[in-house]
Every structure is written in structure tokens, then in C-alpha cells.
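J.: Pasted the sequence and its predicted model underneath.
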Amino acid sequence: MPARKTPPTPDETLGASDDLPSLRGLVAFDVTVRLGSMTAAATELETIQPTISQRIRALEEHLGHPLFDRRGGRLELNACGEALHAELAPHLAGICGAVKEVRRQAHKRVPLITIAAGAGFMHVWLRPRLERLEKAFPDCTFKLLPIDRDEAPEMQLADIAIRFGPPLQGEQRDILVVQERAFPVCSPEYAHRHGLENGLDAEALSRITLLHLDMRDARWLDWSNWCRHAQLPVPRLDKAFPYNNFPLTLNAALNHQGVALGWSHVIQDMLDNGSLVALTPHISRDRYGYRMCVRHPNSAVIAPISQWLTHEFAGLERVPAD
């Protein structure tokens, strides 16, 4: 039976010409040359002088040639040492710099920014903008919290809270960023099929399918309250189709199933791309709209983010007047 061959060692695989010396030996050599003594090199590298001497000796043995002329206790580079150091120093500095930068990034504290908002607003408006927000602030991590109750602890403790309604009593940081503007919306196909190009009136309300949000929240308009504000008779709502969240209501409107109530600051993207059309009349309520509360408005991290969101809000009110 032939003898089993043992796997080649790394040295045999690489070959003598490709074999590299210890990095520690190269660093000890470079620092010794730069500082002029092994003792000083040991101090910088946080070790002892005999260790530095041993590493340099091992490097010289690996190379098969001394790097210093050792005379009278003094170290002087010989021609081989000078040639090696001239090639080694800039590359070793680059390697050390790269390692330090990786360590700095690995230990860098990344701020976690929490943004709380109503679930419908979060899904329809804020979530689609998250990628651009992250791109604008690459050194931050964002956590979105869909919260529908203003009194929820998560809403109170969020770095940035976006809520809908009138101002909260005693809340000085609650800033109105978008005034409420509510109006009926439907797909262009549904508007054309039912002759709604001129808006809604009593006759139109009596024959179209109304899509409504089945929520017991007084902050939001339902069809009854919207009709009263629009000075239109309230239609029979027993046949209106209910949905338990705003995204589902909008999805039904997008799929030509009826007319829903929309708010300009939430559905502006859908109006811009033509998937929904706004019908008249439009109504607004004093002091109602989206409000933003920033826990630490003077924070160097939070302030630019709240300004970015405010700028996004500023581009929302583009619905034509009645």
C-alpha cells in the first residue's frame, strides 16, 4: 500500500518567494526605525524592549539578512534595512490607518430615532418616504411606531411624534405642520363612469357607493360630518361599505369600488400620479391638521430630521382650490 501523502504546509503551498513574515515583526521594525530605539518602540506598542528585539530578530531570520548594523549598542540601518523600510513604511501606515478606521466605525454609536404616527398615515405617507429619509441621514437608524392613541406611552416618548387633530391642551411643542383639507376621492375610472367630474351634490351622493372608515374617533371626519360641513344633505349610510383602517379604504377607492374621504396631506402622492382624483367640495376645519411634536427640538441630531419632515409636509398642499 502506498504511503499516505500529508497535505502541504502553507509554506510549501505558497513557495519561499511568496512567504510573508510576521506582521508584528514588520510593525516592530517600522516603529523602531521611526523612533530610533527599541525601548521607545516598546513603549508605543505597549510591550517590553526584549519582545521588540525578539520580533526584529525573527524578521531578520525570516529574511536571511540583518537589517541593522549593531555597533557599540547603537542601531543603524544597513542598506538592506533602508531598502525594506522605504518600501514598507507607506504601505504599513495605510494598513494601520484602515484598521483604525474600521475599528472606529465598528464602535461608533449610531443614534436610534423613533418616529410615532397614526397607523394610516405611517402606512400611506411616512413608510414610502423611509428610504429617502435614511439616505438623507445615513448615520442614524430609524424606528417607525404606528400608534393611533395620543395618550399611548410610545407616542409620548417618541423622539418625533406626528398626530392628527386639534392642539393638545398644555402641549407647547405641538406645532401644526399641515392644515386639514378633506375631500372625496375616487379612481378616474369611477369618476367617469358615474359622471362625477363636476363634484358631488345631493343627487350624486344618493347613487354612488360611499366607502367609509369604521372608527369611533372624533378627530376624523366621517361622511355625516363631512356632508354637514359641505352643506350637503346626509345620505343614507346603511349601505355604505365599512373598512377598519384607512389603507384598506384607499385601496377600495383605487380599485374603482366607490368614493372615500381623503386628506390632502396623506394622499397627495396618489393625486400626483393620477391613481386618484379629488372631487369637490373641499372642506377645512380650524385648528385641525397634522401636528409634529419634537421631544428635543434643539438636539443637533433631531433638529435636521424634523426640518426634513417639515420640508416634506410643505410640498403637500397642491390640491386646486374649490
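T.: That came through fine.

J.: switch to C-alpha atoms for all contacts and neighbour counts from now on
T.: Fine.

J.: for the protein, which helix is longest?
T.: Using DSSP state H to define each element, the chain has its longest helix at helix 79-106.

J.: so what does that helix touch, helix or strand wise?
T.: When contacts are defined as 3 or more CA pairs under 8 Å, 6 or more residues apart in numbering; DSSP states H and E, helix 79-106 sits against helix 23-35.

J.: between the helix it packs on and helix 79-106, how big is the angle?
T.: Put simply, helix 23-35 runs at 110 degrees to helix 79-106, going by axes from the mean of the first three to the mean of the last three CA atoms, to 10 degrees.

J.: helices or strands next to the helix or strand following helix 23-35 in the packing?
T.: Per DSSP states H and E, the first helix or strand lying C-terminal to helix 23-35 is helix 38-44. Applying 3+ CA pairs under 8 Å, 6+ apart, one finds that helix 38-44 makes contact with helix 23-35, helix 49-63.

J.: Show me what the first one is packed against.
T.: In other words, helix 23-35. helix 38-44, helix 49-63, helix 79-106.

J.: Any chance of those in CSV with mean neighbour count as columns?
T.: Below are these laid out as CSV (neighbours: other CA atoms under 10 Å):
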stretch, mean neighbour count
helix 38-44, 18
helix 49-63, 17
helix 79-106, 13
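
J.: Relative to G25, which of the ones you listed is closest?
T.: Nearest of those to G25, taken as CA to CA: helix 49-63 at 4.7 Å.

J.: Any buried residues in the helix or strand that the closest one is followed by, and which?
T.: Using DSSP H and E, the helix or strand that follows helix 49-63 towards the C-terminus is strand 68-71. For strand 68-71, burial by neighbour count (16 or more other CA atoms under 10 Å) applies to F68.

J.: which residues sit against strand 68-71?
T.: Where contact means CA atoms under 8 Å, 6 or more residues apart in numbering, the residues beyond strand 68-71 that reach it are L75, E76, L77, N78, G81.

J.: got it, and stretch 199-211?
T.: Taking CA under 8 Å, 6+ apart as the rule, stretch 199-211 contacts 194, 196, 232-233, 235-237, 239-243, 249, 252-253, 257-261, 279-281.

J.: Just the buried ones from these, in PyMOL syntax?
T.: Applying 16+ other CA under 10 Å to those, the buried members can be selected in PyMOL as follows:
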select buried, resi 196+232+235+240+241+242+243+249+252+253+257+258+259+260+261+279+280+281
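
J.: and here's the other structure:
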Amino acid sequence: MDWDKLRIFHAVADAGSLTHAGDTLHLSQSAVSRQIRALEESLNTTLFHRHARGLILTEQGELLFDATKSMNKRLEAASARIKDSEEEVFGELRVTTTTGFGTLWLAPRLPTLYEKYPDLKIDLMLEERVLDLPMREADVAIRMKEPSQADLIRKRLMSVRMRLYASGDYIAKNGMLQDAEEITNHRLICQSLNSIQVAAGATLVQHLMTHDVPRLFTVNNYFGVLQGVLNGLGIGVLPDYVTEDFPDLVRILPDLESSEVPVFLAYPEELRQSKRISAFRDFVQDEIIAHRRKMREAAAE
């Protein structure tokens, strides 16, 4: 099968138009049309339904487009590896993680990475949905559970527990809780049980709900929960890593916490030699070590 014809087919299928594909490929519409006809003849099938408003893939065209999309992703990965200099770190790195971890822990530490690698371009994608790393929806992921996708390099970074926190002002005004039953006298701030979240956090919230909490404020991510706590709305369920950057938080009921939540960093096997990946991985590991040290020092005080 002619690689050049496949490249032109992919551009047409992606654009849905001979004209737009021609503009992308710097070819005339007639040249693009001839290549598509030749490809259809070589395959003895029709790849597009032709309409006045554009082109629609046939069933056979969809099958071929799935194949060219996969090929294109792998070519992009190869290109990224080739462009990685042996001594310099530059270019785009697409990082995906949860909204809570990305906003509350990772983003505030990125200046350290940029100071060392000013030409690195981070595209930070914050969402609870697990992106497909082998299909290059992202280059590297930090997730709150071990990734199950194949062909990934995985590294466990640290563990997190969900705990109860309130602001210092809130405690000064409302007093410290002595046992879990007293949560009924306060507003509980937490992630909605209908939102995507780690099971350990949801289990802790469900346990607190058994005390018949009359007042509740729910948010679909931990950044929103933190804002509610800092502004004195009540007592919130938050991951323990927030205490380093928000020292005004006071832990409530120290014996009450979720089970351990593992945090993993993962990236595709094909990016093993990427300088960008290595730089980001080393940066995160260094920040984790510094984070652990500060947490130990705070616990010892």
C-alpha cells in the first residue's frame, strides 16, 4: 500500500474535505482527488460518500482511518523521540493528572521545573478520566491508582490518605471536635459521592454520613473542597498533601482517615528514552522527597 496515498487519505478523512486537506498538504484539490481515487482503485472499495457539504467515511473508510490514526500516533511518538536532544530538554510534554493533585500539588511546584528547563512546554490536562497513554492522548500521567493499560512504565511515587481538616479561624470560632459523632454539629465539605474519585475517599465520606450529617456542601474536586474549608464553611475531607502548602489547616480527629491511596507516575514504553519524560520524572521524584521531608519535620514539631 502506497504510504503517500495513505498520508493523503488520512488528511482528507481528518478534514472531511478535499479542499481543506489540500490546504494542509499544500496540494491542489484535483491532485488530492486523484490520489484518493487511486487508493480506492487499489483497494477495490469506496472510502468516502461524497456529499455537497463534504465527505463522509464509508464503513471501509472508517476501518482504514482507524489504522492511519494509530500509525500517525506512533509516528508522532517517534518524531518526539528523535527531536529530544541528547543534552537539552525542550518541546511539548503533555501531562495528565487529577484536578485535585494537579492544582493543589503539581502546578505550584512547576516553577522549579521551568527554572531548570525554560524551553520545556508543559500541557497540563486535569481531569478524572484516565487518558489512553499508549494511544498518545498524553505523554505522562500521575494517577491515584496503578495504571492497568499495557506497554506502560510505572513508578510508585508516594501514598496519600484522605483526612478531616478545618481552618484555624473555624476551630477558634466553633471549637475542636472530640469524636466523630460531633460532625452532626458542623457542615461537612466533601466530594459528591456521584463524582469520580478514589474509592478510599468515598468510603471515608460514606462512613461520616452514618452520623446523620444535617449540613452538607459537596464539590466535584478537592480544589473546591479546599476553598470551602479555607473560607470557613465547615470541616472538609482533603488529601493529606495539602497541609504543606496550607499551614493554616488544622487536622480534625487524628485517628480518623481513609485507607492508603497509592500515587503512580506512568508513561508509554516507547518514550523510555525521552529527555522530556526523564526531566519531568526526576523533577517529580525530587519534589516528592522534599515533600516527605517537610511532612516528617512538621510531624516532629
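T.: Cool, got the structure. Here the structure is a predicted model, which is why all the values come from computation and not from measurement.

J.: TM-score for these two?
T.: Here the superposed chains carry a TM-score of 0.59, computed using TM-score structural alignment, normalised by the length of the second structure; 205 aligned residues with a CA RMSD of 3.1 Å.

J.: Redo the helices and strands packed on helix 23-35 of the first structure as CSV? Include distance to G25 of the first structure.
T.: CSV is the format used below for these (distance: least, CA to CA, whole Å):
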stretch, distance to G25 of the first structure
helix 38-44, 12
helix 49-63, 5
helix 79-106, 12
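
J.: nearest to E134 of the first structure, of those?
T.: Between these, helix 79-106 lies closest to E134 of the first structure; by CA to CA that is 17.7 Å.

J.: Quick one: name whatever helix or strand follows that closest one.
T.: Using DSSP H and E, the helix or strand that follows helix 79-106 of the first structure in sequence is strand 112-117.

J.: tell me, that next one lands on which residues of the second structure?
T.: Mapped onto the second structure using TM-score structural alignment, strand 112-117 of the first structure spans residues 92-97.

J.: on that earlier part again, and the longest helix of the first structure with helix 49-63, angle?
T.: Using the same axes, to 10 degrees: helix 79-106 of the first structure against helix 49-63 is 120 degrees.

J.: Quick one: map L133 of the first structure onto the second structure.
T.: Alignment note: L133 of the first structure maps to L113 in the second structure; criterion TM-score structural alignment.

J.: which residue in the second structure lines up with L205 of the first structure?
T.: Using TM-score structural alignment, L205 of the first structure pairs with I183 in the second structure.

J.: what about that match, how many residues close to it?
T.: 20 (other CA atoms under 10 Å).

J.: That one: what secondary structure?
T.: Each residue gets one of three states, and I183 of the second structure gets helix by DSSP: H, G, I helix; E, B strand; the rest coil.

J.: With R236 of the first structure instead?
T.: coil.

J.: Okay, and S79 of the second structure sits in which element?
T.: Judged by DSSP H and E, S79 of the second structure forms part of helix 59-83.

J.: Give the aligned range of that helix in the first structure.
T.: The aligned range for helix 59-83 of the second structure is empty, by TM-score structural alignment.

J.: which strands and helices sit next to that helix?
T.: Judged by 3+ CA pairs under 8 Å, 6+ apart, helix 59-83 of the second structure is in contact with helix 3-15.

J.: Same question for the helix holding S79 of the second structure: list its buried residues.
T.: For helix 59-83 of the second structure, by 16+ other CA under 10 Å, it's G61, L64, F65, T68, R74, A77, A80, R81.

J.: is it true that the last one touches Q273?
T.: Yes: with contact defined as CA atoms under 8 Å, R81 of the second structure and Q273 form a contacting pair (7.0 Å).

J.: Which of the contacts of stretch 199-211 of the first structure fall in helices?
T.: T249, A252, A253.

J.: how distant is the longest helix of the first structure from the center of its chain?
T.: How far helix 79-106 of the first structure lies from its chain's middle: 35 Å, per CA atoms, centre = their mean, to the nearest Å.

J.: Over to stretch 252-267 of the second structure?
T.: 18 Å.

J.: picking that back up, relative to L88 of the first structure, which of the helices and strands packed on helix 38-44 of the first structure is closest?
T.: The stretch from those with the least distance to L88 of the first structure (CA to CA) is helix 23-35; that distance is 7.7 Å.

J.: So which bit of the second structure is the closest one matched to?
T.: Using TM-score structural alignment, there is no partner range for helix 23-35 of the first structure in the second structure.

J.: With stretch 80-96 of the first structure instead?
T.: Going by TM-score structural alignment, stretch 80-96 of the first structure sits over no part of the second structure.

J.: just to revisit the earlier point, give me the buried entries from the contacts of strand 68-71 of the first structure.
T.: Using 16+ other CA under 10 Å, the buried ones in the contacts of strand 68-71 of the first structure are L75, E76, L77, G81.

J.: Those: which two are farthest apart?
T.: L75 and G81 (11.0 Å).

J.: Please pull up the equivalent of K145 of the second structure in the first structure.
T.: So, by TM-score structural alignment, K145 of the second structure is matched to G165.

J.: Against W125 of the first structure, how distant is the nearest residue to that match once chain neighbours are set aside?
T.: For G165 of the first structure, ignoring the flanking residues on the chain, the nearest one in space by CA to CA, 6 or more residues apart in numbering is Y288 at 4.9 Å. Distance of Y288 of the first structure to W125 of the first structure, given as CA to CA, to the nearest Å: 18 Å.

J.: likewise F68 of the first structure?
T.: From F68 of the first structure to W125 of the first structure the distance is 69 Å (CA to CA).

J.: and if you look at N245 of the first structure?
T.: Relative to W125 of the first structure, N245 of the first structure is positioned 14 Å away (CA to CA).

J.: number of nearby residues for P147 of the second structure?
T.: P147 of the second structure: 20 neighbours (other CA under 10 Å).

J.: show me what contacts the equivalent of S259 of the second structure over in the first structure?
T.: Under the alignment (TM-score structural alignment), S259 of the second structure pairs with R285 in the first structure. R285 of the first structure makes contacts with E180, R181, as judged by CA under 8 Å, 6+ apart.

J.: before we move on, what about H85 of the first structure?
T.: D30.

J.: how much space between it and G94 of the first structure?
T.: Here H85 of the first structure is placed at a distance of 14 Å from G94 of the first structure (CA to CA).

J.: got it, and V102 of the first structure?
T.: 12 Å.

J.: Now L188 of the second structure: which helix or strand?
T.: Per DSSP H and E: strand 187-191 holds L188 of the second structure.

J.: swap in P262 of the second structure?
T.: strand 261-268.
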